[in-house]
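> missing the sequence, but the structure's below:
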């Protein structure tokens, strides 16, 4: 009978670091969508574009993106080198952790 494999689990710290990297990769896509969003709405009741509100919106989006990037940066700064089995818990590597 084949030896049963232990489930593959990642350490919590490594898992969170990977999710932080994923969030950092999605930040420019979110920013691009939010910057292009004013193109979709049209001014209500006026024939001209409402550039003052659009400028305030774009500045707010820019400020929010800077704040999000600053919040994500500390978690990304201390990135340990990745290894195939370095991130695994001892049980998943087949070691006895007692």
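Great, that's in hand. Keep in mind the model is a prediction, meaning the values are calculated, not measured. Residues are numbered from 1 along each chain as shown.
> For the rest of this, base every contact and every neighbour count on C-alpha atoms.
Fine.
> how much space is there between the most centrally placed residue in the chain and residue 70?
Closest to where the C-alpha atoms of the chain average out (C-alpha atoms, centre = their mean) is residue 23, at 0.4 Å. Using C-alpha to C-alpha, to the nearest Å, residue 23 is found at 12 Å from residue 70.
> do the same with residue 25
Residue 25 is 14 Å from residue 70, where distance means C-alpha to C-alpha.
> next one: residue 28
13 Å.
> From the contact counts, what lies against the longest helix along the chain?
Determined from DSSP state H, the single longest helix within the chain is helix 51-77. Counting contacts by 3 or more C-alpha pairs under 8 Å, 6 or more residues apart in numbering; DSSP states H and E, helix 51-77 packs against helix 12-36.
> let's bring in a second model and compare:
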């Protein structure tokens, strides 16, 4: 008699934390791809890439990557604080004087 397969249950909070950690690991790779992308630009009728538009793109990409990293850090902060408390370390807010 075959056993009925039960679905694997993952808590919503830990599942979300793992997906955020995966996104944080992939963010540098995404950043490299987006930053090297202007090297592939070949405008029509010109032998070289337009410097002004490439620089605007680079700084815009840089700002978006910073915002994404801040959002991921904000999402992961409660989980990391809970892990620190579980290990017995001093919480960030109290510190030593």
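Thanks, I have it. Note that this is a predicted model, so its numbers are computed, not measured.
> Can you give me the TM-score here?
Once superposed, chain against chain, the TM-score is 0.72 (TM-score structural alignment, normalised by the length of the second structure); 81 aligned residues with a C-alpha RMSD of 2.0 Å.
> distance between stretch 30-47 of the second structure and the chain's centre?
22 Å (C-alpha atoms, centre = their mean, to the nearest Å).
> What of stretch 37-51 of the second structure?
Between the centre of stretch 37-51 of the second structure and the centre of its host chain there is 29 Å, according to C-alpha atoms, centre = their mean.
> In the first structure, what range does it match?
Mapping stretch 37-51 of the second structure onto the first structure (TM-score structural alignment) gives residues 37-51.
> Report the outermost residue of the first structure with respect to its centre.
residue 1 (43.1 Å).
> got a list of what it touches?
By C-alpha atoms under 8 Å, 6 or more residues apart in numbering, the contact set of residue 1 of the first structure is empty.
> what's the answer for residue 51 of the second structure, then?
Applying C-alpha under 8 Å, 6+ apart, we find residue 51 of the second structure in contact with no residue.
> now residue 40 of the first structure
Neighbour list for residue 40 of the first structure: empty [criterion: C-alpha under 8 Å, 6+ apart].
> Report how many residues lie close to residue 72 of the first structure.
Residues contacting residue 72 of the first structure under the criterion other C-alpha atoms under 10 Å number 16.
> swap in residue 68 of the first structure?
For residue 68 of the first structure, using other C-alpha under 10 Å, the count is 14.
> The one 5 residues further on now?
Residue 73 of the first structure is surrounded by 14 other residues when neighbours are defined as other C-alpha under 10 Å.
> Tell me the spacing between it and residue 39 of the first structure.
Counting by C-alpha to C-alpha, the separation of residue 73 of the first structure from residue 39 of the first structure is 30 Å.
> ok, now residue 68 of the first structure?
Relative to residue 39 of the first structure, and taking C-alpha to C-alpha, residue 68 of the first structure is found at 23 Å.
> One more: residue 57 of the first structure?
Applying C-alpha to C-alpha, the value for residue 57 of the first structure to residue 39 of the first structure is 12 Å.
> More neighbours: those two, which one.
Counted by other C-alpha under 10 Å, residue 57 of the first structure and residue 39 do not tie: residue 57 has more neighbours, with 16 against 9.
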